[in-house]
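Chemist: With the input below, show me the fold.
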Amino acid sequence: MQLSIVIPLLNEEESLTELYNWIVSVMQSNSYSYEIIFIDDGSTDHSWKIISSLSSTNPAVKGIKFNRNYGKSQALHAGFLEAKGDVIITMDADLQDNPEEIPELYKMIEEQHFDLVSGWKKKRYDSVLTKNLPSKLFNAAARKTSGVKLHDFNCGLKAYRRNVIKNIDVYGEMHRYIPVLAKNAGFSKITEKEVKHQARKYGKTKFGIERFLNGFLDLISIWFLSKFGKRPMHLFGALGVLMFFFGFMAASWIGLSKLYKMYHGLPNILVTQNPWFYISLILMVIGTQFFLAGFLGELILRSKREKDRYLINKTTGIS
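Modeler: A predicted model of the protein is given here:
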């Protein structure tokens, strides 16, 4: 199969049929073999009813319905597990992503041999204050921190080679950083393509300004995990040893100083009256805690087991 179109959604009943017809038109005009995977992330409208109807009329349509709203990352994770295509395209269900971009994205993966192509909505039809400006700041921070030179990490329209999505784990709220996850997994051929952005036709956005705060926090997480996720002892153990060493040296200096003064009959004060006593004690205690944190992190990594991150309520068109 050439293409898998993975579409996470939440309460998009008004746009689904139009989006489906548009995608099918593009697939047929280019003679692609394809599947469309809708992931209903806990919709409370008639989205699932529409998906089920589309699946019953077209076997290429598959649907996954979550038991409740788990978030876009979990929806993409479920879609990636099901995808059978050689090239996987992700897009949003709100008609702001243009299906006419799919053939060019497909060619960039298959003919130019990129691992991942990310859409870049250079011209946007969103609010400048609540979306455009925060998005520019967020993308600049993401480029600087991750080293992945993309203009638009948030664009939902992306294309992936099959082995990319089968070898990365999209969790938490990390869907924004799939290119970074791919880079960390060794897929270095990452580029971007300028794509058309369309104004929302139906309903309202499901994301508020808080997504940018969450995005920055996730950016810190992914930076830490890329640096120390496989070896937490390298960070916590090193910090712990360093702090304990300085604390021990300070305590030794206090002890030797007290012995020296006692031997020469010099005025002396109680150890507990010396502020360096408490500084050295705190350093040794915190150093020990850091070391134990790194040690426990190593044990957890070696013994962790995969757990279900979401509960699927229904599926359609999936064998």
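Chemist: When you work out contacts or count neighbours from here on, use the C-alpha atoms and nothing else.
Modeler: Will do.
Chemist: Only the buried residues of the strand or helix carrying Met27, if you could.
Modeler: Using DSSP states H and E, Met27 maps to helix 13-29. Residues 13-17, 19-20, 23-24, 26-27 are the ones in helix 13-29 that count as buried (16 or more other C-alpha atoms under 10 Å).
Chemist: now do stretch 177-193
Modeler: By neighbour count with 16+ other C-alpha under 10 Å, stretch 177-193 contains the buried residues 177-184, 187, 190-193.
Chemist: And it, how far out from the chain middle?
Modeler: Its chain's C-alpha centre lies 12 Å from the corresponding centre of stretch 177-193 when counted by C-alpha atoms, centre = their mean, to the nearest Å.
Chemist: next one: stretch 163-179
Modeler: In terms of C-alpha atoms, centre = their mean, the centre of stretch 163-179 is found 6 Å from the chain centre.
Chemist: Next, the structure of the following sequence, for comparison with the previous one:
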Amino acid sequence: MDVSIVVPLFNEDESLPELCSWIESVATTHQLSYEVILVDDGSTDDSWKVIEEIHQHNNRFRGIKFQRNYGKSAALNEGFKAAQGDVVITMDADMQDSPDEIPELRRMIVEEGYDMVSGWKKKRYDNTFTKNIPSKIYNAAARKSSGIMLHDFNCGLKSYKRKVVKSIEVFGEMHRYIPILAKWAGFRKIGEKVVEHRPRKYGVTKFGWNRFVNGFLDLATIMFLGKFGKRPMQFFGLLGTVFFLIGFIASIYLVIAKFTVADFALTNRPSFYIALTTMIIGMQLFLTGFIAELVARNASERNAYLVEKKLD
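Modeler: I've put the predicted structure just below:
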């Protein structure tokens, strides 16, 4: 199969018929063998009824329905599990992503050898204050911390080699940083394509200001897990040792001063309590590292590694 198109959706019953008809037209025109996986993330409207009707018309359109709303990351993760195409393309269901981009996104994977290609909505129609400004901040922080030079990490329109989506797990709100997940999994040929961003035709945006905070927390999480997920002691142990040594050295200095300086009131000095607190924090961080190592060593996937090739 040439391509799998994964479409996560939530309350998009108005846009689905037009979107699916457009995808079908593009695939037919370019003679692509395809499947479309529509993942209903617990919609409360008639989205699932529409999906069932579309499936009856064309069984290349498949559906997955969540019992409740889990979020876009969960929808993408289930869609990736079900995808069977050589190239997997993701797009949003609100008609702001154009299906006309599908052939070129696929070509860049097949002919140019990219592991994944991320869309860049260079010209946007979103509200500047609620979407554009937070997006620019996230993207700048993500580029700086990951070394991946993409303009728009959060663009829903992306294409992947099948082995990429089968090698990563999208959880929490990590759909924003799938390129970083792919890089940590060993896929480093990541490209970018300017794509059309269409004005919203149906429904309302599902994103608010809460993503401003969540985006940075998710970025910090993914960078930590990527670097220290299998060796947490290297982070907590180092930090704990530094804190403990600072507090210990300060305590020794104060104790020596107690016996060498006249009228030196040790327990009346704030620096004494700061030094003790620093030592306690250091010990707690060190113990956190030990506990994290125990958890990591007993995890079921502690020795799960991605093997690209093997000669026997």
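Chemist: So after superposing, what's the score?
Modeler: The pair, once superposed, lands on a TM-score of 0.91 when counted by TM-score structural alignment, normalised by the length of the second structure; 301 aligned residues with a C-alpha RMSD of 1.8 Å.
Chemist: average offset between the biggest helix by length in the first structure and the second structure?
Modeler: As assigned by DSSP state H, the longest helix anywhere in the first structure is helix 275-303. By mean C-alpha distance after the TM-score superposition for the first structure, the fitted helix 275-303 of the first structure averages 1.5 Å away from its aligned residues in the second structure.
Chemist: Identify the residue range in the second structure corresponding to the next helix or strand after that helix.
Modeler: Per DSSP H and E, helix 275-303 of the first structure leads on to strand 312-316 as the next helix or strand towards the C-terminus. Aligned using TM-score structural alignment, strand 312-316 of the first structure spans no residues in the second structure.
Chemist: Would you mind pulling the contact partners of strand 312-316 of the first structure?
Modeler: Under the contact criterion C-alpha atoms under 8 Å, 6 or more residues apart in numbering, strand 312-316 of the first structure has outside partners 52, 55, 62-67.
Chemist: Swap in 10 Å and give it another go.
Modeler: Strand 312-316 of the first structure is contacted from outside by 37-42, 48, 51-56, 59, 61-68, 78, using C-alpha atoms under 10 Å, 6 or more residues apart in numbering.
Chemist: still on that earlier bit, now do the longest helix of the first structure: which elements does it pack against?
Modeler: For helix 275-303 of the first structure, the packing partners by 3 or more C-alpha pairs under 10 Å, 6 or more residues apart in numbering; DSSP states H and E come out as helix 232, helix 238-263.
Chemist: chain center to the last one, what's the gap?
Modeler: Chain-centre distance of helix 238-263 of the first structure: 44 Å, with C-alpha atoms, centre = their mean.
Chemist: Ile209 of the first structure versus the most centrally placed residue in the first structure, what's the distance?
Modeler: When the first structure is reduced to its mean C-alpha position, the nearest residue by C-alpha atoms, centre = their mean turns out to be Met174, at 1.2 Å. According to C-alpha to C-alpha, to the nearest Å, Met174 of the first structure and Ile209 of the first structure sit 17 Å apart.
Chemist: what does Gly287 of the first structure give?
Modeler: 38 Å.
Chemist: ditto for Gln2 of the first structure
Modeler: Taken as C-alpha to C-alpha, the span from Gln2 of the first structure to Ile209 of the first structure is 37 Å.
Chemist: more neighbours, these two?
Modeler: It is Gln2, of Gln2 of the first structure and Ile209, that has more neighbours when counted by other C-alpha atoms under 10 Å, with 15 against 12.
Chemist: wait, what's in contact with that one?
Modeler: The contact partners of Gln2 of the first structure, taken as C-alpha under 10 Å, 6+ apart, are 31-35, 84-88, 106, 110.
Chemist: thought Lys136 of the second structure was touching Asp152?
Modeler: Yes: counting by C-alpha atoms under 10 Å, Lys136 of the second structure touches Asp152, with 8.1 Å between them.
Chemist: Which residues are in contact with each of those two?
Modeler: Taking C-alpha under 10 Å, 6+ apart as the contact criterion, the common neighbours of Lys136 of the second structure and Asp152 are Ala142.
Chemist: Those two: which has the busier surroundings?
Modeler: The neighbour comparison of Lys136 of the second structure against Asp152 (other C-alpha under 10 Å) goes to Asp152, with 23 against 14.
Chemist: ok, Lys304 of the first structure to Leu296 of the first structure distance?
Modeler: 12 Å.
Chemist: Helices of the second structure, start to end?
Modeler: 16-29, 47-57, 72-82, 102-110, 133-146, 162-165, 178-184, 210-228, 233-260, 270-297.
Chemist: So what's the residue count around Ala262 of the second structure?
Modeler: For Ala262 of the second structure, the count of nearby residues is 8 (other C-alpha under 10 Å).
Chemist: should've said Gly208 of the second structure
Modeler: As a measure of burial, Gly208 of the second structure has 9 neighbours, counting by other C-alpha under 10 Å.
Chemist: Wait, it touches Ser135, no?
Modeler: No: with contact defined as C-alpha under 10 Å, Gly208 of the second structure does not count as touching Ser135 (11.8 Å).
Chemist: circling back: CSV please, covering the helices of the second structure and showing distance to Ser118 of the second structure.
Modeler: Converted to CSV, the helices of the second structure look like this (distance: least, C-alpha to C-alpha, whole Å):
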stretch, distance to Ser118 of the second structure
helix 16-29, 19
helix 47-57, 27
helix 72-82, 15
helix 102-110, 9
helix 133-146, 13
helix 162-165, 13
helix 178-184, 8
helix 210-228, 17
helix 233-260, 31
helix 270-297, 32
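Chemist: Quick one: closest of those to Val117 of the second structure.
Modeler: Val117 of the second structure lies closest, by C-alpha to C-alpha, to one member of the helices of the second structure: helix 102-110, at 6.8 Å.
Chemist: rewinding a little: narrow the contacts of Gln2 of the first structure to just the buried residues.
Modeler: Using 16+ other C-alpha under 10 Å, the buried ones in the contacts of Gln2 of the first structure are 34-35, 84-88, 106, 110.
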